[in-house]
Each structure stands twice: as structure tokens, then as C-alpha cells.
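S.K.: Below are the sequence and a predicted model; questions follow.
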Amino acid sequence: MGGNGASGTAADKRPNELLGSWFVRSGWSKGELARQVNRRARQLGASHISTDTSRVRRWLDGENPREPIPRILSELFSERFGCVVAVEDLGLRAAHQSPSVSGVDLPWTGPQTVALLGEFSRSDLMLARRGFLGSSLALAAGPSLVEPMQRWLVPTPGGGGAQAADSAGARRGGKLSPPELELLESTAVMFRQWDAQCGGGLRRKAVVGQLHEVTDLLQESQPEPTARRLFKVAAELAELAGWMSYDVGLQPTAQKYFVLALHAAKEAGDKPLGSYILSSMSRQMIHLGRPEDALELVHLAQYGSRDCAGPRTQAMLHAMEARAYANMGQPGKCKRAVRMAEDTFEDAEEFTEPEPDWIRFFSRAELHGENAHSYRDLAYVAGRSPTYASLAEPVMARAVELFGKDEEHQRSYALNLIGMATVHLLRREPEQSADLAAQAMTVARKVRSERVNTRIRKTVDTAVREFGDVTEVVQLTEHLALHLPETAMAV
């Protein structure tokens, strides 16, 4: 069991009360935790890891395991509790990492942005087994995440763009022709369409590979307008790589790409794109049970783009603000943000100027879906309130109807079917919930999205826990085992 080695001596060890507290609340046995660690280690390619109950007991007694076990434990407990459980929260010591794979407080300069994008994407491609790179990353949250992101608004001394591209590396090559540059820009559009149709698990490595190629071009001498356009392409690809990583459950990897994308957007001088990246980071924080962080990030996005983003982008930001307030249990502010999103979206419908492709996803269906999820989240936070569940139902129904007609956004269709299923559970209507969850499973088989699969499993678990004797729920569990078995997803 050499792969389970530990640091420290017996004299140093005292019971790890923090790890013990999380372990007791998890409801796992020592054997269950050992099996989960082994399974995750195999997914990471760390086949030398072989943990058993006695090893878990040693960790609880104060032994500090070597990497990647602390990161595996962090991921497992984070998933169990639906919030960020850092290595330090478990009373374990994280290994020292280089800036390319640790932290989010990075230099806001062009050359470093190019270098870090290149290094991180190369590492991701080389260590492309599921989560392998993520095992060396730590999720940032709270001030350690929000404060560095606030520097997005600080002007960069001496400019960026061409200067950054000119000094980022020693290689020099020929200038990109306009058709070549337009082709590169079109790849982000194409990959975004694939993600919406197929989920993040199918094309993620292709996006990372394209991002790495763009960073190579940024290391060559380019005219400033070309460099800015290349930084914009890099920002869009890095955001998409982050979004796809988030979609397949690689949360630390996703956050790192989002941060690097924001740096690239700053070099491109594209504040609306930066606000979109911050909204993706906000969505991830809501998913991880950090609504206060989500609200800080979306407010930063609103502040940074208030004078330059179009109404569709502003409507999307209001909808994300509502999600954060809902998860914080603030119904008045949530409802106000929902109204702002709806009113601003009406302006977007009449907006005649061209809009960037990355905001095209925010359709009326998406607006309804976001607002319905805000009401649904309020219902949960308010102790399963039937009032908020009733508010959510007609809005979610409209989202499901619209997405059902949209072949391009099948993942969103599945997510809203699941959302509607949870609303029916809140209203204590298990038969309707089971029917919608089964429909979601059918759609889920068409996309590669661990996020969709996880939400389906959680919804079915809730249905079984609350209505396990209902025939439709029993049939649903059989359907789940047959059509959506738990398997590791290649990325």
C-alpha cells in the first residue's frame, strides 16, 4: 500500500477532529469511504492507490495522507454536502503547487496570461484522464476567489494586446491573414453549438486543444488589433473549456479555466465577455452551495459591464442575481431581480444591434428556466414552501415547452425537465415527477453531461426517500438502473 503513504511521525499525530466531524455527518462507514477513494483514484489513473478501513481509521487518528488522497477526499466530501469542502477544512495539509495549478490570484498581465493558458491547457491535454489534472487543483471560494477577480476592473499599466503578444515568447512567425483569423473565431462558435447539443463530455479535449493552438499564436509577434482578437478567441475557448469541465464534474479545473478566460478577456478589452465569464463562475458557485460568492461575482459582472453590455446580457445577469438571492433565502430581492430580468429581456427582443454569439443561448426559454429555478430554489430554502413551488410551476412548464421544440439545446431541455420534476416533488405529486424524470433520462442519453446525470440521480433519490412505495417511483428506479448506470466519463 505504498500509494497511501503519509507524512509526519506517530509523535506528531492527534485525532483529526475536522475530518472526523465531516465523516460522521456524511453517514458513510469507513469501508464505504475507502471504496469511494479507491474508485475515484482509479478514475484518476492512480491505480497504485489501495485504501482499506484500517487506512481510513489512521486518517481519522491524525495521519496525513499524500496526494492525491487529500484532493480526492475534498472532492468526495464536496459532492456529498453540495458545498466546497477544502483540503484544509478536512484538517489535512495540501501539497505545495506551482502557480500554473494552484490558486486564482494570478498576475493581470498579457505575457503571464498567455504562458499560464499555454501551460494549463498543455497539462490538461497530457493528463486527460478524468479528473487527473483536477486532483492537483484546489477550489477557491470566499475572499480568496472574489478579491482577485475584482482586479478585473483595474486598468492594466502600459496596455496589453500587441505588447503582450510580442513579449510573451521568443518565437516569431508570419502574421495571420484575415481569413485565418476569421476561421479561428468561427471555431468558438462551432464548439459552443456542439456543447449545447451534446454536452461537455464529448468535445472538451478538442476545445482545450484549440485553445492551446491559439496560445501558440499569441506567442508570436502580432499587430495589436490581431492580438486583441486572438485574446478574445482565447477567452471564449477558455470559458467554454471551463464550462465543459463544470458540466462533466471537474470543478477545480473549470474554475481555473474561468479565471484564465477572464484574464484573456481583459487583454482583449472586452468587458461584456468578461461579465459573461463572471456569470459562469457565479453559476458554478451556486452549484457548489456558495450563493454569497455567486452574488459577489454577478455584481462585479454588472458593475464592470453596465455601460457596454447589451440588454440580453444584462437580462442574463439579473437572472443569475435572482438565483443567488434565492439560494440565500432572500425572496424580496429575488423577486425584484426576476422582474428586472423579465423587463430587460423585453428590451433585448427589440434590440436591433448585432450581439455576440456567446449570449445567443439566453433565449426566452432560458429566461423562463432560470426564473423558475429561482422560485424552485426559494421553495427549498423556505422549508419546501408550496407558495414558491406554485410560482415555479407555470414558468418551468413554459421553459420545458419551449426547449422541447429546440433541437440545439438538448442539455437545457433535460435540465428543465428535471427542474419540473423537482417542482412536482415539492408539490407532493410523485407520479408527475416520475414521468418527467423518465423523460429527462431519455434526453440525457443523447448528451454527455455528468451535471444532468447527477441531477437526475439526486431527484430519483429524493423521490425514493419520500415516495418509495408509489408504483411510478419504483418503476423509475428500475428505469434509472437500466438506462443511466453510473460510469466514469471520459473527457
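M.R.: Received it, and whenever you're ready, just let me know what you need.

S.K.: drop to CA atoms for contacts and neighbour counts, all remaining ones
M.R.: OK.

S.K.: where do the helices sit along the stretch 1-150 of the chain?
M.R.: For the stretch 1-150 of the chain, applying DSSP state H, counting those that start in this stretch gives helices covering 17-26, 30-43, 53-60, 69-81, 110-126, 143-150.

S.K.: Which among the ones you listed is found nearest to residue 221?
M.R.: helix 110-126 (12.1 Å; C-alpha to C-alpha).

S.K.: coming back round to it: out of the helices of the stretch 1-150 of the chain, flag the one nearest residue 216.
M.R.: Residue 216 lies closest, by C-alpha to C-alpha, to one member of these: helix 110-126, at 7.3 Å.

S.K.: Quick check: buried residues in that closest one?
M.R.: Across helix 110-126, burial judged by 16 or more other C-alpha atoms under 10 Å covers 110-118, 120-122, 124-125.

S.K.: What of stretch 390-410?
M.R.: Neighbour-count burial for stretch 390-410 flags 390-393, 395-400, 402-404, 408-410 (criterion: 16+ other C-alpha under 10 Å).

S.K.: put this beside the first:
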Amino acid sequence: MSSERHGRTPNHDLERTLTASGASRKSLAKRINELAKASETPTHYTHTSVGNWLAGMTPTWPTPRLIATVLGERLGQRVTLADIGMAHTEPIKPDNMGLEFPRDLPDAITVATGFWSSMKRRKLPAVMFTTMAMATPMSRWLIQPADPSVANTGGRRVGKNDIAQLRQAAEDAQRYDVKFGGGSSGASLASVVLRDTAAPLLSGTYSDEIGRELFAACAELSRVAGFAAADMHQHGLAQRYYVQALRMARAAGDPALGGYILVTMAIQALTRDEPSAAIDMAQAATERAKHVATPRTLAFYAAIEARAHARDGDRRAAEHALATAETLLSRARPGQDPPWIRYNEFGRLAGDATEAYCDLRMPDKVQQWGTHAALPAGLHVRANGMLLTILARGRLQAGELDEALALTRQAVEILAHVTSERARAHIRAFLSHLTPWQNESKVQATIRYAAAHGVR
């Protein structure tokens, strides 16, 4: 018999499904033993074993799959691991873990909750980022951005208060991330809430209306968790959080949120220096959400597309996208936007334009836009520190070495208090451009200053 792990609470999902099937504990155990024997992995479960499972003990794999199979036979329908409260038990497959984008919602819930729960069960194995893995999620979201119905009858009833708590957790984690970096303890809140709170709620009871809100909250939490991982250059992990966020947005029936997630993925592609992929993602988001997203949201899509074109060396396309973003942002009105995009003010757009023109090596434009690009200093610590490194690169392009070095020292001082590999990469990118002046004492002093603050 397989060994078992203890759970903390009774398994009400298993109890409910077992009762609905009409199977007795004894008959369930007997049929599981038959299936296990047929697969040459014999077990010797009894009605006592089933009682232990109902009390909260979890059998090791593949017994949970056999339980679902037996109950499915009795009910005449597919029973998922989530239906029996064991979504977390399926073994992790590092190569495709979290990258699946199932068409059917029950399967999507199983994949998402299984991935989120894996963050607790064991140390996450190294996972690779792969651009090709985005083909299926993008195409399926573009073809059908909303599931037809998401109402569910399961565990305890989910209410507005549950959703409010999830949304607040996402906002709190985001606030920690932008101030202290993706590696801060506060930024990890999103992954913890997904694992411990959101995952069980998805197996609860909710109407279609409440369900849509629940999936939207889960989508934003998964996006925030992905952004924090990407900020630490854990790109394979971030990609998986993003894919599940996009699937949750589809269940929410919210194309604007789905587009926002896709554009966040475009930012990751830019971090990885894959501008072509970023362009595709930003344009796909705009095409799908252009009739439903607010002007402020569409302006963000366009700004990130502009940065991608600039990184790709296409000045004309970049400036067209920037002009579009500026026009859209001028149409934004207070009170019409979802909470996750309200931060997108002109200062944010100016920051995107500054980085775009830096990639295009147009230092005058970098200086022009940079004067408008500061965000609230007490909150957006990382963004303001990274902006200083971009301005420093612009000054270096203009031949103003002293000013560039001064800006970099300011950036290092600010970012020393932020746990962010992405921010450190910005400093390193600037330092890499100092090679022609590497023998000058002031350049060497700046390099030593950065190293003393953890940037080498």
C-alpha cells in the first residue's frame, strides 16, 4: 500500500463527490484495488483507508487518479482531481508544468491550482523559458477570450468578501514589488495567496457572476506573482504564472485584463531582448481588446508596443505607437478604469518614451521625455531608479560622461534598497557602455561604487 500524507482538514470535496456517486467506502476501496492490480501497482485499501482520506489524509500518487476514475465511473461523467480535493497531488512535470492552457474550464482549474499548489509541496525545479510555449495560449485566447459559463457547485459558497480579499492581496503584493522589488518578502504574497486561499475557492460554489469576479482576481494575483518572478530573472517561473493568469482572464470573460496580462508578458520579452515577440503580444492584446478596454488601458498596450519597436530599431513604428498612446491617454477619465491600470498616468508614458528613445539612440529625445518621467518617489522606487540608468545612457550617447556617471551613482544608491535583478541589469547595461573610458579614474570609481552596492 502506498504511504500517505496527513492533511489539516477533512476533505469535504471527496465526501461530497463520494456521496453523489452512491458508492460505499468498501466498494470504492475494492474498485481502486482492482484498477491498481490491472496496472501492475497493487494496493490493499479498505473502507478504513477511505475513511482516512475523508478525514484529511492524502494517498500518494497514482491513487488520487484512481479515486477520480472510480467515482467518474459511478457518476457517468469525468471527475477531476479538484473534484475530490486532490488537485495538488499530481506529480510535477518541470518541462510543461504551468504552461498548459486547457480549453475546458475544469481542466484549466486543475492545471492552475496544481501549479500554484506546487509552490508549497516541494522546492520548485529549474524551469526554462520558451517563446514557443506561448503559441497555444495566445491563439486560444484570441479565438475565444471568454468561457461560456463558469458557475460551479462544489465546496463552500464564495462571496464578495472573498473576492475583495484576493484583490486587496494583489494590490498589496504589487505595492511591495514596485517599492522593494520582486525578491522582497511582500512581493511573494501573491504566490502565497494563490496557493493557500485562491486555489481552494476555485473548487467552491459560486454563480456565474461571482465566478467571473473570482477568476479575474485570480488572474491579477497570478500576473503579479509572474511579474515578481520576472523581476528576479526567474523567467521560466514567471512565464508559467503569466500563462495561468491569461487562462484565468479568459474564464473571467475579461478581454481587457487578458490583454493587460499579454502586454505584461511583452515586457518580459523585452527584458529578455526578444522585441519581435513583444510586438506580437502587444498587437494581439490591442486587436482583441480594442472595443472593450478603456483608453488608459489601450494607451498602456500602445506604449509597450512602442518600446518593442524601438528595441527592434524601427523608429517610425515606435513613434507612431507612442503618438497613439499619448492620444489615448488624453481621453482617459477618472473613475472609468479597473484598479490594475489606474497608475498609468503621463509620467509612466513618459518613462516608456524615454526608454524607447534611448534604444533608438536619440539622446535629445531621451532628455526631453525624461524631464516628465518621474513617478511618485515614495512608491515607485524601482522604476525611478531604473529611469536614472536610462537617462544616464542618454547622457552618455550625447557625450556627457560626467553627468552620466552622476546619474548612475544616484541610481545605484536608490536601487541598493531594492531586491531586483532587473534593476541591477539596468545598471550593468550602463556600465558595459563605459569600456571606451575604462582607464579614467572617475569611471573606475563609479564601477567600484556600484560593486560596493552589490552590482558587479
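M.R.: Yep, it's here. No experiment lies behind these values; they were computed from the predicted model shown.

S.K.: Widest-spaced pair of the buried residues of stretch 390-410 of the first structure?
M.R.: For these, the maximum inter-member distance is 29.0 Å, found between 390 and 408 (C-alpha to C-alpha).

S.K.: residue in the second structure matching residue 407 of the first structure?
M.R.: Matched to the second structure by TM-score structural alignment, residue 407 of the first structure sits across from residue 378.

S.K.: longest helix of the first structure?
M.R.: Longest helix of the first structure, by residue count under DSSP state H: helix 224-247.

S.K.: Tell me roughly how far the following helix or strand past that helix lies from the second structure on average.
M.R.: Going down the chain from helix 224-247 of the first structure, the next helix or strand is helix 251-268, by DSSP states H and E. For helix 251-268 of the first structure, the mean deviation from the second structure after alignment is 0.5 Å (mean C-alpha distance after the TM-score superposition for the first structure).

S.K.: So which elements touch helix 251-268 of the first structure?
M.R.: When contacts are defined as 3 or more C-alpha pairs under 8 Å, 6 or more residues apart in numbering; DSSP states H and E, helix 251-268 of the first structure sits against helix 110-126, helix 224-247, helix 271-287.

S.K.: picking that back up, list the contacts for the nearest residue to the match of residue 407 of the first structure once chain neighbours are set aside?
M.R.: Leaving aside its sequence neighbours, residue 378 of the second structure sits nearest to residue 179 (C-alpha to C-alpha, 6 or more residues apart in numbering; 7.6 Å). In this structure, residue 179 of the second structure makes contact with 378, 379, 380, 381, 382, 418, judged by C-alpha atoms under 8 Å, 6 or more residues apart in numbering.

S.K.: Quick one: map residue 179 of the second structure onto the first structure.
M.R.: So, by TM-score structural alignment, residue 179 of the second structure is matched to residue 197.

S.K.: cool, and residue 389 of the second structure?
M.R.: Mapped onto the first structure by TM-score structural alignment, residue 389 of the second structure lines up with residue 418.

S.K.: do the same with residue 164 of the second structure
M.R.: So, by TM-score structural alignment, residue 164 of the second structure is matched to residue 182.

S.K.: From residue 458 of the first structure, how far out is its match?
M.R.: Taking C-alpha to C-alpha, to the nearest Å as the measure, residue 182 of the first structure falls 43 Å from residue 458 of the first structure.

S.K.: ok, now residue 378 of the first structure?
M.R.: 18 Å.

S.K.: can you check residue 166 of the first structure too?
M.R.: Separation of residue 166 of the first structure from residue 458 of the first structure (C-alpha to C-alpha): 50 Å.

S.K.: quick one, which of those two is more surrounded?
M.R.: Per other C-alpha atoms under 10 Å, whichever of residue 166 of the first structure and residue 458 has more neighbours is residue 166, with 22 against 13.

S.K.: okay but the more buried one is in contact with residue 216, surely?
M.R.: No: if you go by C-alpha atoms under 8 Å, residue 166 of the first structure and residue 216 don't touch, sitting 11.9 Å apart.

S.K.: Please enumerate the shared neighbours of those two.
M.R.: Here residue 166 of the first structure and residue 216 share no contacting residue, scored by C-alpha under 8 Å, 6+ apart.

S.K.: that older thread, I'd like the distance between the match of residue 389 of the second structure and residue 433 of the first structure.
M.R.: Residue 418 of the first structure sits 8 Å away from residue 433 of the first structure, taking C-alpha to C-alpha as the criterion.

S.K.: Right, I'll call it a day here.
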